[in-house]
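1. sequence isn't available, so here's the structure alone:
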């Protein structure tokens, strides 16, 4: 028996009802790769620029009145930070966000713009979880993790419910394969629960593919201390959680990794083919399809999970 809270598809269905008025129904667009039809689920166009608002909203809506008064603390390189900051501002909850000092300025400024207090740390020498827990203890606040929480996973899973509805509206079949960007695994685990009939493929940047290694080994494996620098700041999770690992392991999810150049190619392709601004970490699922690392079957869906990229960097990459 697992010693952590379990998450079920019913939790995802409940989350969808709970957050329906607080999120954007993001587009599902038809695209073509090497003559094959694929579908792109554009969570890069979600409020806050990423899917993270879904889980953050689901979590914060379930806080007690006392917990709301005491505020929340989160740790994130940016997208979860903004999701929590937006949800907290809407509910008049004080939010403190622990962010790496090398996070994109756009993400730091976007978080502060929502009224959250930002505490910066060095991701190479400091433990963000310990820092967040210390701040929470000092303020009596509730820690809202980015993926290691059943309410967060359930909220992220609403992406899967939504895309299935959109496929039906387009007179297409149910999703057969869903290719998903993976950091800590909250999004991919939630979608795996929401879409039990679809094959699940998770994609990570090379050197940060700890979920792939964990699924291969059958137990959680951390990212190596020598992990390389990557453009995919949103996917630099050093250790996945038992909640997300077990869901993906039990669902038989497979996993691939992509190179920095393959990620850049995907950012460029999204812009030139569909005028979509996608950040590197949000483009890895698309990168895997473009690089032929994942077979395209009928009704393959790729999740574009985030669009919070510095404009100067985006301009440089697409040039």
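-> Okay, I see it. Because the structure is a prediction, the values reported are computed rather than measured. Numbering: from 1, shown residues only.

2. drop to CA atoms for contacts and neighbour counts, all remaining ones
-> Noted.

3. pull up the gap between residue 140 and residue 70, please.
-> To residue 70, residue 140 is 6 Å away according to C-alpha to C-alpha, to the nearest Å.

4. not counting residues beside it along the chain, what's closest to residue 151?
-> Using C-alpha to C-alpha, 6 or more residues apart in numbering and skipping the chain neighbours, the partner closest in space to residue 151 is residue 59 (5.3 Å).

5. any idea which element that neighbour lies in?
-> Assigned by DSSP states H and E, residue 59 belongs to helix 52-60.

6. show me where the stretch 1-150 of the chain has strands.
-> Ranges of strands within the stretch 1-150 of the chain are 28-33, 36-42, 72-75, 95-100, 117-121, 142-143, based on DSSP state E, counting those that start in this stretch.

7. which ones are touching the residue nearest to residue 151?
-> Residue 59 sits next to 144, 151, 152, 155 when contact means C-alpha atoms under 8 Å, 6 or more residues apart in numbering.

8. any chance of JSON lines for the residues you listed, columns neighbour count and secondary structure?
-> Below are the contacts of residue 59 laid out as JSON lines (neighbours: other C-alpha atoms under 10 Å; DSSP: H, G, I helix; E, B strand; the rest coil):
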{"residue": "144", "neighbour count": "25", "secondary structure": "coil"}
{"residue": "151", "neighbour count": "28", "secondary structure": "helix"}
{"residue": "152", "neighbour count": "28", "secondary structure": "helix"}
{"residue": "155", "neighbour count": "30", "secondary structure": "helix"}
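
9. the structure to be compared is supplied as follows:
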């Protein structure tokens, strides 16, 4: 590496990492995204790191670190802690290089990531509810078994490997004004910022974290933060950022956007429906930053790092349904009715004539607040948009039915509310 008195990672280090990765890691495409551009007002380009063999950028840094080990270190074996993507990167390339690998993962890690890590050849140990708890167990095992640490972010070799993404983005789109990078421990943004600012000094690097885990934001602003809670972006749910990364971010990153969970969900859905690609929560965080502050990026050439696509398929299904509800295209209502033959048919007819599509009906007679000769119907129907949904509800009310929205605040009223 470079002189200890100079930068931790240099452009030369990142170029050397790029040479090492040649042919072993995919140079993923960085492509224009016209539909995202129309949605956000920026000229958007997406770097598709979800196309890597392991589904994320993490194998870049993992391979650079593994390749730097001595023969004696390789025989000892390596250990890593990860919520999933670093785990898969280390597992895949360690197996390919003949290095035994042990990965400690939080017990809350999505099963799809645990399964993939095992399939890539690593021994998986589940410990604790968070990355930090997993780190403590990994430290214990490293000392007990004399294993070599492969840190997910606080390592110059790893940072250099991740920085190759920045080189590739500017090679594909040299005139980028801004790159938005998801931030967990800080390895990805440290590498990209180092590379991009060296090649194009005027470029702005923007970080993004989930507002449940604003660890780097707190580190660079000096403000106290609380990092806790279940998040869809578990890949960036870090309570303590890297020491090396913190300083690099302070020196090179303009600012960090905090995105709400609901906005990250929306970003996942937008990637799926607009770009026909899969993004996990952390992978969609860059787009969530654009959706959070569209005016800040309007008219700029913005590169988004879609850093990973390892998400549970069941979670994707849930997100799609929730986003249909938020957009007012899937509407749930409760209707009080007399308990007589033909009522359900009448209600279905009104919805059908208004061009709605009934997708689910639940018929309740045992609710204590319903008259003995009455019933309550919970109806979910599809509409073209929020206005169309309101038209259908108006038609039902005009037909003499009492209609109440179920979870209206999460559906029709404010589908694009501003994140806190």
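-> That came through, no problem. From a predicted model like this one, the values you see are computed outputs, not experimental measurements.

10. what's the nearest residue to the most centrally placed residue in the first structure if we skip its chain neighbours?
-> Centroid-nearest residue in the first structure, with C-alpha atoms, centre = their mean: residue 187, separated by 5.0 Å. Once flanking residues are discounted, residue 187 of the first structure sits nearest to residue 156: 5.0 Å by C-alpha to C-alpha, 6+ apart.

11. and for residue 294 of the first structure?
-> For residue 294 of the first structure, ignoring the flanking residues on the chain, the nearest one in space by C-alpha to C-alpha, 6+ apart is residue 288 at 6.0 Å.

12. check residue 271 of the first structure too.
-> residue 277 (6.0 Å).

13. tell me the contacts of that neighbour?
-> Going by C-alpha under 8 Å, 6+ apart, residue 277 of the first structure touches 44, 267, 270, 271, 307, 309, 314.

14. same list, those, but as TSV with neighbour count please.
-> Output for the contacts of residue 277 of the first structure, formatted as TSV (neighbours: other C-alpha atoms under 10 Å):
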residue	neighbour count
44	24
267	26
270	21
271	15
307	25
309	22
314	19
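
15. now the residues you listed as CSV including distance to residue 173 of the first structure and secondary structure?
-> Output for those, formatted as CSV (distance: C-alpha to C-alpha, whole Å; DSSP: H, G, I helix; E, B strand; the rest coil):
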residue, distance to residue 173 of the first structure, secondary structure
44, 24, helix
267, 27, helix
270, 24, helix
271, 27, helix
307, 28, coil
309, 33, coil
314, 34, helix
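
16. would you mind giving those as TSV with distance to residue 6 of the first structure added?
-> Formatted as TSV, those follow (distance: C-alpha to C-alpha, whole Å):
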residue	distance to residue 6 of the first structure
44	28
267	35
270	36
271	39
307	30
309	34
314	39
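
17. and the residue nearest to residue 294 of the first structure, how far from residue 272 of the first structure?
-> Relative to residue 272 of the first structure, residue 288 of the first structure is positioned 18 Å away (C-alpha to C-alpha).

18. neighbour count for these two, which is higher?
-> Using other C-alpha atoms under 10 Å as the criterion, residue 288 of the first structure and residue 272 rank with residue 288 on top: 27 against 12.

19. any idea how far residue 71 of the first structure is from the more buried one?
-> Distance, residue 288 of the first structure to residue 71 of the first structure, using C-alpha to C-alpha: 39 Å.

20. all strands for the stretch 251-400 of the second structure, in order.
-> In the stretch 251-400 of the second structure, the strands defined using DSSP E, counting those that start in this stretch lie at 255-259, 301-306, 330-338, 357-364, 374-382.

21. winner for burial among those strands?
-> strand 301-306 (a mean of 27; mean count of other C-alpha atoms under 10 Å).

22. by how many degrees do that one and strand 43-48 diverge?
-> Interaxial angle, strand 301-306 of the second structure versus strand 43-48 (axes from the mean of the first three to the mean of the last three C-alpha atoms, to 10 degrees): 30 degrees.

23. what about strand 301-306 of the second structure, how far off from the first structure?
-> With mean C-alpha distance after the TM-score superposition for the first structure, strand 301-306 of the second structure departs from the first structure by a mean of 1.0 Å once superposed.

24. got CSV for the strands of the stretch 1-150 of the first structure, with mean neighbour count and distance to residue 248 of the first structure too?
-> Output for these, formatted as CSV (neighbours: other C-alpha atoms under 10 Å; distance: least, C-alpha to C-alpha, whole Å):
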stretch, mean neighbour count, distance to residue 248 of the first structure
strand 28-33, 15, 24
strand 36-42, 21, 20
strand 72-75, 28, 23
strand 95-100, 26, 27
strand 117-121, 17, 30
strand 142-143, 21, 24
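
25. distance to residue 243 of the first structure for those strands - can I get that in TSV?
-> Listed next are the strands of the stretch 1-150 of the first structure as TSV, based on distance: least, C-alpha to C-alpha, whole Å:
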stretch	distance to residue 243 of the first structure
strand 28-33	28
strand 36-42	24
strand 72-75	18
strand 95-100	22
strand 117-121	26
strand 142-143	17
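
26. tell me which of those strands lies nearest to residue 1 of the first structure.
-> For residue 1 of the first structure, the closest of the strands of the stretch 1-150 of the first structure is strand 142-143, at 24.9 Å, according to C-alpha to C-alpha.

27. packing partners of the closest one?
-> The contact analysis (3 or more C-alpha pairs under 8 Å, 6 or more residues apart in numbering; DSSP states H and E) places strand 142-143 of the first structure against strand 72-75, helix 128-139.

28. deepest of these, which one?
-> Stretch with highest mean neighbour count among those: strand 72-75 (a mean of 28; mean count of other C-alpha under 10 Å).

29. which residues in the second structure does that strand align to?
-> Aligned by TM-score structural alignment, strand 72-75 of the first structure corresponds to residues 78-81 of the second structure.

30. average offset of that stretch relative to the first structure?
-> Mean deviation for stretch 78-81 of the second structure: 0.2 Å (mean C-alpha distance after the TM-score superposition for the first structure).
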